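Engineer: Dropping the sequence and predicted coords here.
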Amino acid sequence: MIGRGRLAAIAVLTILACPAGAQDGGGARPPAAVTVQTLAAQDVTITATLPGRIVASGRAEVRPQVDGIVTDRLFTEGSEVEKGDPLYKIDDASYAALVAAASASVAQARANLDAAESEARRLQTLFDRKVASEQNVDDAKSDRDAKAAALQVAEAQLLAAQIDLDHTTIRAPLSGIVGRSLTTQGALVTRGQAAALAVIRSIDPVHVDVTQSAAEVIRARRGLGDAGLDEADQSVTLRLADGGTYDQIGLLTAAEPYVDELTGVVVLRLTFPNPEQLLLPGMYVQVEMPQYVARDVILAPQQGVTRDRRGRPVAMVVSADNTVEQRDLTILGDQGPHWIVTDGLADGDRIIVEGLQKIGVGMTVAPEEQAAPGETGN
C-alpha cells in the first residue's frame, strides 16, 4: 500500500511535468509581429549618372597679326575682358611710316587723276571744235582711266597699311576671362605664330560634355516607346567633385549623332549657367540626366526585397486577412534606397520590411506599419 503523502507528491510532480498548453486545452501560438510599409503607385523619373568634363562656352587663343616687338601688356592676368579690349601693344613705328607712305601715294595718285581728267576734258573740247583728232581724245580718256585705277590701288595699299597699324594693338577677340600672359614685354612676335600670347575663355554659361554608352541610348529610346513611359524633362543636375550638388539646373543642348568606334559611346553636350564662376573648364563632374518617366510604378524599399534560389527578386506582402504572400517582382532599376518595380506589387500592398526571418508563406502575422522618419514608437 502506498501512503497518502507519497500519492500527493506524485500528483504534484505529474502536474508540474505537464506542458502549459495541455492545461489550457492546447491554445494556438500568437501570430508573429512584422513591420510593413504600405506601397503607393506613382510616376518615377528614370535617371542615368553620366561622367563629364566642364568645357568653356567660348575659347580664343590670342595671336599677333603683325610682326614686331611687344612693348606693353595692357590687361591684368585672370581678369574679365570685353570683346575689343586692348591686350598687348606692338612697336608701331615702322607701320606708322608705311601708313604715311601709303597716304602720300594716294595723294600723288589723286593729283595724277585730276590732271588726266583735265586733259581729257580739254581734248574733248578741241575735238568738238574739229581741232583735235579722235585718237588724241581716246588716248586722253585711257590715261584718265589708268590714273583712276592707280588711285584705287594706292587707296587699297593705304587701307592695308592702316589695318597693319591697327593690328599693332592686339585686342580681345571675345568676352571672357583672360588667363596668364604667355609672353613678356620685349619679346619678338610674328604674324600667325603657333604659340598663343594668352587664352580667353567664356565661362558663363559653360558646357558639360558627357558620354553615354550606345546601349544606354538604345535602352532609353526603346523605353520611350513602351507603354507607360513618357519622355522626361530635359533639365539635368550636376554633382561636383567634392560630392556636392550644383545649385543651377542645366539643359541638354546637343547630342553628337555619332558613336565612337573605339569606345562605343555618344557625346552629349549640356549647358549650365555659371554666374559665380564656380565651374571651371577641365573639371570632372557627374550629371544626373533624366532618361524617361515610368508611369504607375512602385517604389519598393530594398530591405523588403530578397532573392530566391534562382536569383529572382521576390517580396513578402501581407494580404487583407494578415497572411503572408510571396510575390515575384520585375525590377526596372533603383532610385536611392528603393527598387523601381513594374510588376509584382500593386498600389496599397503591404510589403514586409522587418521580421522576414521568422515568417513563411501562408503564415498569419501581426503587421505594424513602419514609422515615418522622425517618428518614434510608443
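Structural biologist: That came in fine, so what should we check first?
Engineer: Only C-alpha atoms from now on, for both contacts and neighbour counts.
Structural biologist: OK.
Engineer: quick one, helices of the stretch 201-350 of the chain?
Structural biologist: Counting by DSSP state H, counting those that start in this stretch, the stretch 201-350 of the chain has helices at residues 214-225.
Engineer: can you pull out the strands in it?
Structural biologist: 229-231, 235-239, 250-255, 265-272, 284-301, 305-307, 313-318, 324-328, 330-335, 338-343, 350-354 (DSSP state E, counting those that start in this stretch).
Engineer: Let me know which of the ones you listed is tucked in deepest.
Structural biologist: Most buried of these by mean neighbour count (mean count of other CA atoms under 10 Å) is strand 350-354; its value is a mean of 23.
Engineer: wait, what's in contact with the residue lying closest to Gln326 once chain neighbours are set aside?
Structural biologist: In this structure, Gln326 finds its nearest non-sequential neighbour in Met316, 4.7 Å apart by CA to CA, 6 or more residues apart in numbering. Contacts for Met316 (CA atoms under 8 Å, 6 or more residues apart in numbering) come out as 304-305, 324-327, 351-352, 356, 361.
Engineer: Tell me how far Met316 lies from Pro30.
Structural biologist: 19 Å (CA to CA, to the nearest Å).
Engineer: and if you look at Leu224?
Structural biologist: 50 Å.
Engineer: Of these two, which one has the most company?
Structural biologist: Each of Leu224 and Pro30 has its neighbours counted (other CA atoms under 10 Å); Leu224 has more, 18 against 9.
Engineer: That one contacts Ala232, doesn't it?
Structural biologist: No: applying CA atoms under 8 Å as the test, Leu224 and Ala232 come out as separate, 9.0 Å apart.
Engineer: Give the residues shared as contacts by the two.
Structural biologist: Listed as contacting both Leu224 and Ala232 by CA under 8 Å, 6+ apart are Tyr292.
Engineer: contact partners of whichever strand or helix holds Val34?
Structural biologist: Assessed by DSSP states H and E, Val34 sits inside strand 32-38. Strand 32-38 has contacts (CA under 8 Å, 6+ apart) with 317-318, 348-356, 358-359, 364-370.
Engineer: measure the residue lying closest to Pro205 once chain neighbours are set aside to Ile249 for me?
Structural biologist: Excluding the flanking residues, the one nearest Pro205 by CA to CA, 6+ apart is Pro273, at 4.5 Å. According to CA to CA, Pro273 and Ile249 sit 8 Å apart.
Engineer: okay, pairing it with this:
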Amino acid sequence: MVVRAGLILALVFVLSGCGGGEKKKERPVPAVGFIIVTPTAVPMATTLGGRTVAFASSEVRPQVTGVIRARRFVEGGLVRQGQPLFEIDQSLYRAAVNLAEANLLSAQSTAEAAATRAERLRPLAKLEAVSQQEYTDASAQARQTAAAVAQARAQLETARINLRFTTVPAPITGRIGRALFTSGALVSANQVEPLAVIQQLDPIFVDVQESSADLLSLRRALASGGAQAGSTRVRLKLEDGSDYPLTGTVQFSEMLVNEATGTVTLRVRFPNPEGFLLPGMFVQATFDESINPSAYLVPQQAVQRDFGGSSFVYVVGPGNKAVRRKIETARTRGADWIVTAGLKPGDRVIIQGTANLKQGAPIRPVPASTPERIAPGGGTPAGAGR
C-alpha cells in the first residue's frame, strides 16, 4: 500500500509540473515603414534613338567642261563660302570671251551706222525728197542692228560667266571631304560624281524616331488636360555611353509616318563648336516630352508585380492592416517609380518590411524615417524603421 501511494503521489507531481509550464509565445505584429504620398508635377522623360545629320551638305560640282589644272584646298579642312577649290583650264573660255567682245564691237558699229542713216532720211522723207518706203526700211534696219547689239552683249556675258565657272568655289562654309578628282582629270557639267562634298557641322541636327502611337497618346493627353507640354531642351548620350556636354532644342516633327517602321521623325538642333559630333553617329536623345501634373513618386522597392505582370503596392489600411493596392506605373525617375493611377493623396505606402506581407495582415506602421532601435539585451524590435 505504501508503494502504491508513492506511485500515485509521483504521478500527481508529474501532471502538476506539465500543467504549470509556460504558455506558447504569440508571434509579434511586424513593423513596417511607410511614406505618405502626395501628387506632384513630374516631368515624363522620353529617350529616343537617332542619328546625327549635317546641318547643311553641298556637293561641289563643275558647271563647265574642262581639265582640272589645280586643287586649292586641304582635304578634311574647313573651307569658307566662295573660297576657290578647283581651277579648270581657261583657254577655250577666255578665247570665247575675246570672240564675244569682238562680235559686240562689230554689232555696235553696224548699229551706229544704221541709226545715223535713219536719222538722215527722216527729214528728207518729210520733204518727200526720198520715198517713205526707203525711210521705213532704214528705221527697221536701225532697230535690227540695235537688237544684234543686245544679243552680242548677252553672248559676251555668257562667255564671261563660263570663264568665271572655270574657278570652282565653295558653295557653303563647312568641312570638306576628300577630293574625288585630281589634277589632270577631265570633268563636265553633267557628270554623275561631284568633285568633293562639303558638310556644315556647327550646328548639327539629330534625327530621332518616335512611335506614332506614343505621339498620338501624348497629343490626346495634352488635349484632355491630363498632361502639360514639357521642355524642348534635349540631352544627348553618345555611342560610348558618355553624355554630350551641350543641350539641344527640338525644331519640329515631320507630318508623315514611316509606313515601314510606324515612326515619326523629330529633328533636334545641337551646337557643335568643337566638331565633336560627326554625321551618321548613333545617339540617344532624352527630353521631357510632357509633365504629369498629378503623378506620385514611389520608391522602387515598394512596387511589386504579380504573376500577370500587374504592379501593386501595400498601403496601411484601416485598423493597421496591410491592404494590397493595384497601381499603374509609367516609367522610373531615378530611384522612384512614377505612379499614374491607383493611389490617392495621403495614402501611406509601405516601403519597408514588404517581404512577407499579405492582404489583411496586421501590421505596426512607423514612418520610414524612424531610426532603428535596439532592444535591451541586443535584440532588434520588430518595429525598426530605416
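Structural biologist: Sure thing, it's come through. Note that this is a predicted model, so its numbers are computed, not measured.
Engineer: residues in contact with Val12 of structure 2?
Structural biologist: Contacts of Val12 of structure 2 (CA under 8 Å, 6+ apart): none.
Engineer: ok, now Leu280 of structure 1?
Structural biologist: So Leu280 of structure 1 contacts 54-56, 203 (CA under 8 Å, 6+ apart).
Engineer: ok, 6 Å please
Structural biologist: With contact set as CA atoms under 6 Å, 6 or more residues apart in numbering, Leu280 of structure 1 has no partners.
Engineer: What is the mean deviation of the biggest helix by length in structure 1 from its aligned residues in structure 2?
Structural biologist: What stands out as the longest helix in structure 1, according to DSSP state H, is helix 93-128. Overlaying structure 2 shows helix 93-128 of structure 1 at a mean distance of 1.1 Å from the equivalent residues (mean CA distance after the TM-score superposition for structure 1).
Engineer: Give the buried residues for that helix.
Structural biologist: Residues 95-96, 98-99, 101-103, 105-106, 109-110, 112-113, 116-117, 119-121, 123-124, 126-127 are the ones in helix 93-128 of structure 1 that count as buried (16 or more other CA atoms under 10 Å).
Engineer: Alignment lookup: Ala223 of structure 2 to structure 1.
Structural biologist: Using TM-score structural alignment, the partner of Ala223 of structure 2 in structure 1 is Gly225.
Engineer: Tell me how many other residues crowd its match.
Structural biologist: 11.
Engineer: State the distance from it to Ala120 of structure 1.
Structural biologist: 82 Å.
Engineer: my read: Arg239 of structure 1 touches Thr245, true?
Structural biologist: Yes: look at Arg239 of structure 1 against Thr245 with CA atoms under 6 Å: they come within range, at 4.5 Å.
Engineer: The longest strand seen in structure 2 to strand 321-333, inter-axis angle?
Structural biologist: Identified as the longest strand of structure 2 according to DSSP state E is strand 40-60. Angle of strand 40-60 of structure 2 versus strand 321-333, following axes from the mean of the first three to the mean of the last three CA atoms, to 10 degrees, is 20 degrees.
Engineer: separation between Ile227 of structure 1 and Val353 of structure 1?
Structural biologist: No Ile there; residue 227 of structure 1 is Ala. For Ala227 of structure 1, the distance to Val353 of structure 1 - CA to CA - is 30 Å.
Engineer: How about Asn258 of structure 2, nearest residue that isn't a chain neighbour?
Structural biologist: Val264 (6.4 Å).
Engineer: Give me the most central residue, structure 2.
Structural biologist: Taking CA atoms, centre = their mean, the centroid of structure 2 lies closest to Val268, which sits 3.9 Å from it.
Engineer: re the thing from before, for the match of Ala223 of structure 2, what are its contacts?
Structural biologist: Contacts of Gly225 of structure 1 (CA under 6 Å, 6+ apart): none.
Engineer: Show me what Ala179 of structure 2 lines up with in structure 1.
Structural biologist: So Ala179 of structure 2 corresponds to Ser181, using TM-score structural alignment.
Engineer: ugh, wrong one, Val283 of structure 2
Structural biologist: Under TM-score structural alignment, Val283 of structure 2 pairs with Val285 in structure 1.
Engineer: Tell me who's in contact with that match.
Structural biologist: 52-53, 239-241.
Engineer: redo that, cut-off 8 Å
Structural biologist: 51-54, 238-241.
Engineer: Give the closest residue to the counterpart of Asp204 of structure 1 in structure 2 in space, chain neighbours not counted.
Structural biologist: Using TM-score structural alignment as the criterion, Asp204 of structure 1 maps onto Asp202 of structure 2. In space, and not counting its chain neighbours, Asp202 of structure 2 is closest to Asn272: 4.7 Å by CA to CA, 6+ apart.
Engineer: Can you tell me what the one you found aligns to in structure 1?
Structural biologist: Checking TM-score structural alignment: Asn272 of structure 2 goes with Asn274.
Engineer: what about that match, neighbour count?
Structural biologist: 17.
Engineer: ditto for Leu127 of structure 2
Structural biologist: 10.
Engineer: Map the residue nearest to Gln326 of structure 1 onto structure 2.
Structural biologist: Looks like Met316 of structure 1 aligns to Tyr314 there (TM-score structural alignment).
Engineer: before we move on, what about Asp72 of structure 1?
Structural biologist: In structure 2, Asp72 of structure 1 lands on Ala70 (TM-score structural alignment).
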